[in-house]
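J.: Got a predicted model here, sequence first, then my questions.
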Amino acid sequence: MKQIGLKLRFQDGYDMAVASGVVQYARAKGDWQVRGQGPWFFSLDQEALSECDALIARIEDDQEALFCASLGIPVVDIAGSSSLKLFSQVRNDDYQTGVSAGTYLKKLGSKNVGWCGVDHVHWARERFVGFASSVSMNPSDIVSFSRPLGWWRQLYEPSVELDAWLQTLKKPISLFCCNDLSAMKVELACQRLSINIPIEVMVLGVDNETLLCELASPSISSIQPDCKTIGYEASAMLDAMLGGRQSGMHIRRIAPGPVTERESTRLVLCEDEQVADALRLIKARATSGLTASDVADEATICRRALEMRFRRYRKRTIWEEITTEKLEQACLLLKQSNATITQISEQCGFGSIHRFYSLFKRAYRMTPSQFRSKKLRF
């Protein structure tokens, strides 16, 4: 029986989801005994750690990296925060996380964007670079506020510097915060300053820490890393190392999941208020049988004028906007739920399964079944 150490803190959803992926792999193996902190695993105290055959670890700094290296066993790092780069890694694709953030905020009509980051850590830098690329800006041209991770962890400690920075921003603005912790601290500062979220400032975080995001007021939209896949693939890499099928240093990046939209970004920005109102209606009711005629009926201008304005600002028709929203909701359900494709078609308001398949294949060049097979790993 191989002893596999799981060196995680289990203080957040990230660790719990990673552990879930490890456990799934271990159950399929049959000859792995997983050791970790908490009542769910065999003990991972100092003595047990020295007896482990291999280790999956969330290594946050150089000191921890050196300690893990001193054990003399195969190690897969799921954080990659150490500057020493001593181990193979399976971690979130942070560049793609930034790209996803920029793509999402652009879709909401954001023209002014800003960044809140953590100093001197690679994952924050990669998220920033991906974000800048997605919004077609030089990183140096994006208004930014960055502090060490420990500073952000002091959530309820007021900051003169952060307050001053938020007050000077050109509004409305969309802020991409490198994690949910920084997003929460930004929201608390906005509350002190009577800055309206999301009307003046939209806030998007990363990690989708459900309790933190839902307790915030307004609740925080966040990008969900695919932590379960990280845990599973880290286990597969460790297994290959133990079996002599892999040697040397390897880095595997796992694409993040979708944005979980909550109140902090539930707004569509557009210079044309008629188009903005139409977009808000589409986001709210697209999957409930909404038609282009329904949208036009809600407007205070004639349908032809609304269609012309819509084409000018969105580069597509009202019907195309409704269809895009329905398809995006369908993609989320295909990835996150066990509903049948027929059920998803009905839930997203496509009318018929044949119509759903036709529109889906036209948009994504694959069927819903192929999409689900490609995106779901377990």
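T.: Yep, it's here. Numbers count the residues shown, from 1 in each chain.

J.: CA atoms for contacts and neighbours, from now on please.
T.: Will do.

J.: In the stretch 201-350 of the chain, what residue spans correspond to strands?
T.: All strands of the stretch 201-350 of the chain, identified by DSSP state E, counting those that start in this stretch, fall at 201-206, 221-223, 251-254, 259-260.

J.: Now render those as TSV, adding distance to residue 325.
T.: What follows is those, written out as TSV (distance: least, C-alpha to C-alpha, whole Å):
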stretch	distance to residue 325
strand 201-206	19
strand 221-223	17
strand 251-254	25
strand 259-260	14
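
J.: Return the most buried member of those strands.
T.: Among these, ranked by average contacts under mean count of other C-alpha atoms under 10 Å, first place goes to strand 201-206 (a mean of 28).

J.: Against which helices or strands is that strand packed?
T.: Under the contact criterion of 3 or more C-alpha pairs under 8 Å, 6 or more residues apart in numbering; DSSP states H and E, strand 201-206 touches strand 173-177, helix 180-193, strand 221-223.

J.: looking at these, which is closest to residue 98?
T.: Across those, residue 98 has its closest neighbour in strand 173-177 (8.4 Å, C-alpha to C-alpha).

J.: what about that closest one, distance to the chain center?
T.: Between the mean C-alpha point of strand 173-177 and the mean C-alpha point of its chain there is a distance of 14 Å (C-alpha atoms, centre = their mean, to the nearest Å).

J.: ok, and what's touching that strand?
T.: 101, 105, 110-117, 183, 200-206 (C-alpha atoms under 8 Å, 6 or more residues apart in numbering).

J.: Alongside the first one, take a look at this:
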Amino acid sequence: MAGSRRGRRPGPPRVALIVETSMAYGREILHGIVRYVRENGPWTVFFEPRSLQDPPPPWLEGWDGDGIITTMYPQFSELIRGTGIPTIDLDDQEPRSGLPAVRSDQHAIGAMAAAHLMERGFERFGFFGYPQFEWSRLRLESFRRAVESTGRRCEVYEPAHAVSWGHQMPAWEAEVELFSRWISGLPKPLGLMACNDFRGVQALDACRRADVAVPEEVAVIGVDDESLACELAHPPLSSVIPDCRAIGYEAAGLLDRIMAGGPRRPATIAVPPRGIAVRQSSDVTAISDPVVADAMRYLRENAARRFGIGEVAEHVGVSRSTLHRRFRAATDGTLHDAIAGMRIGRVKRLLVETELPLHAVAARSGFAHVEYLIAAFRKATGATPGAFRRAHRGAGGP
């Protein structure tokens, strides 16, 4: 690192925030920085929207600032170090910059994903990552350690193609095709961790291509809670939620102390994840009976319309009595209860996530009449649909 700049100037410190804003991870970090500045500022902030592929800001080399918070982009990491300006490194790609750093606790992320899948009864596990990135390798390391500590095994997919630093897939279709063959050949049910949400979306695509039911045969969990990608996925993708706002807050506090004359020790603060956003891709109990898993997939995919037990039995190729017996053995519940639960779950999502009137919610949830919906919903939840919608809209979801 170059020599230190002059002492702190009078007035608010001048701080550059060189953080990508194209994904939720970076935007959430910025929210954490904002909170710190509101509580402890003011700062004069230099900030502009950025993507992962943007070149260095043209003003950076000659900039006379007091501090920088940045994801240490490989394409200009030497430039930043050469400025001599106190800098906090947020990047997970280059973990040995020699600068003070604040990052997600990758080991905690992997362990949390493993615990989530094991709690759902899975005995077999897989991992889909980017082996050339350290953050992915660390997530795999802790995921596999947690799985193997219980005597289970973790299969690891070896990607067909290398990826660039910016996560650009050179051949999405080819990767999906090879992954679909890999997932087809593994025993099921299986709990799969994807190293991030975009890898998770790719895994879901591959499972559809392989005619593998998600979550009944393979439950998938990603990382980062990129909510748009997770909600657009089919089915919606569960995800470990990094505490990005805490990362931003800690980084701002660390920089503030250094700008005030504190030591620039190259320590790393590892921030544990907040928890898991559970969505449909892993919201399941592991089902080892393939007929029952297929039946559950049929229920999920047809929850928007009315159908009978006979139709389900015909789809899976067994008699009604056989289906009832195998369903109870595999799930400790009845097929009727599963259908009702699937429909009530769809009603809840439509009440919270849409503005549809109740008659439209009924039509999209397999209920012939609004009155039937209201009675079934009250029995299942103890509340009317209207009261449920009002309560959970304010709380951010069911």
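T.: That came through fine. Just so we're clear, the structure is a prediction, and the values are computed from it rather than from any experiment.

J.: Quick TM-score on the pair, please.
T.: A TM-score of 0.66 describes the superposed chains when it is computed by TM-score structural alignment, normalised by the length of structure 1; 277 aligned residues with a C-alpha RMSD of 3.1 Å.

J.: out of the strands of the stretch 201-350 of structure 1, which comes closest to residue 35 of structure 1?
T.: Among those, strand 251-254 comes nearest to residue 35 of structure 1, with 23.5 Å by C-alpha to C-alpha.

J.: Give the aligned range of that closest one in structure 2.
T.: Under TM-score structural alignment, the counterpart of strand 251-254 of structure 1 in structure 2 spans residues 268-271.

J.: Can you add distance to residue 280 of structure 1 and give the helices and strands packed on strand 201-206 of structure 1 back as TSV?
T.: Written out in TSV, the entries for these read as follows (distance: least, C-alpha to C-alpha, whole Å):
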stretch	distance to residue 280 of structure 1
strand 173-177	17
helix 180-193	23
strand 221-223	16
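
J.: Nearest to residue 141 of structure 1 among these would be which one?
T.: If we rank these by C-alpha to C-alpha, the stretch that ends up nearest is strand 173-177, at 14.1 Å.

J.: in structure 2, what residues pair with that closest one?
T.: Mapped onto structure 2 using TM-score structural alignment, strand 173-177 of structure 1 spans residues 190-194.

J.: just the helices in the stretch 201-350 of structure 1 please.
T.: Listed in chain order, the helices found in the stretch 201-350 of structure 1 under DSSP state H, counting those that start in this stretch are 210-215, 227-242, 273-285, 292-298, 303-314, 318-336, 341-347.

J.: Would you mark the buried spots in stretch 186-196 of structure 2?
T.: By 16 or more other C-alpha atoms under 10 Å, the buried positions in stretch 186-196 of structure 2 come out as 188, 189, 190, 191, 192, 193, 194, 195, 196.

J.: how about those in CSV, adding distance to residue 370 of structure 2?
T.: Converted to CSV, those look like this (distance: C-alpha to C-alpha, whole Å):
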residue, distance to residue 370 of structure 2
188, 39
189, 37
190, 38
191, 38
192, 39
193, 40
194, 40
195, 43
196, 40
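
J.: Not counting its neighbours along the chain, what's nearest the counterpart of residue 75 of structure 1 in structure 2?
T.: With TM-score structural alignment as the criterion, residue 75 of structure 1 lines up with residue 87 in structure 2. Among residues not flanking residue 87 of structure 2 along the chain, residue 68 sits closest, at 4.6 Å (C-alpha to C-alpha, 6 or more residues apart in numbering).

J.: Can you classify the equivalent of that neighbour over in structure 1 by secondary structure?
T.: The alignment partner of residue 68 of structure 2 in structure 1, by TM-score structural alignment, is residue 55. Using DSSP: H, G, I helix; E, B strand; the rest coil, the three-state assignment for residue 55 of structure 1 comes out as strand.
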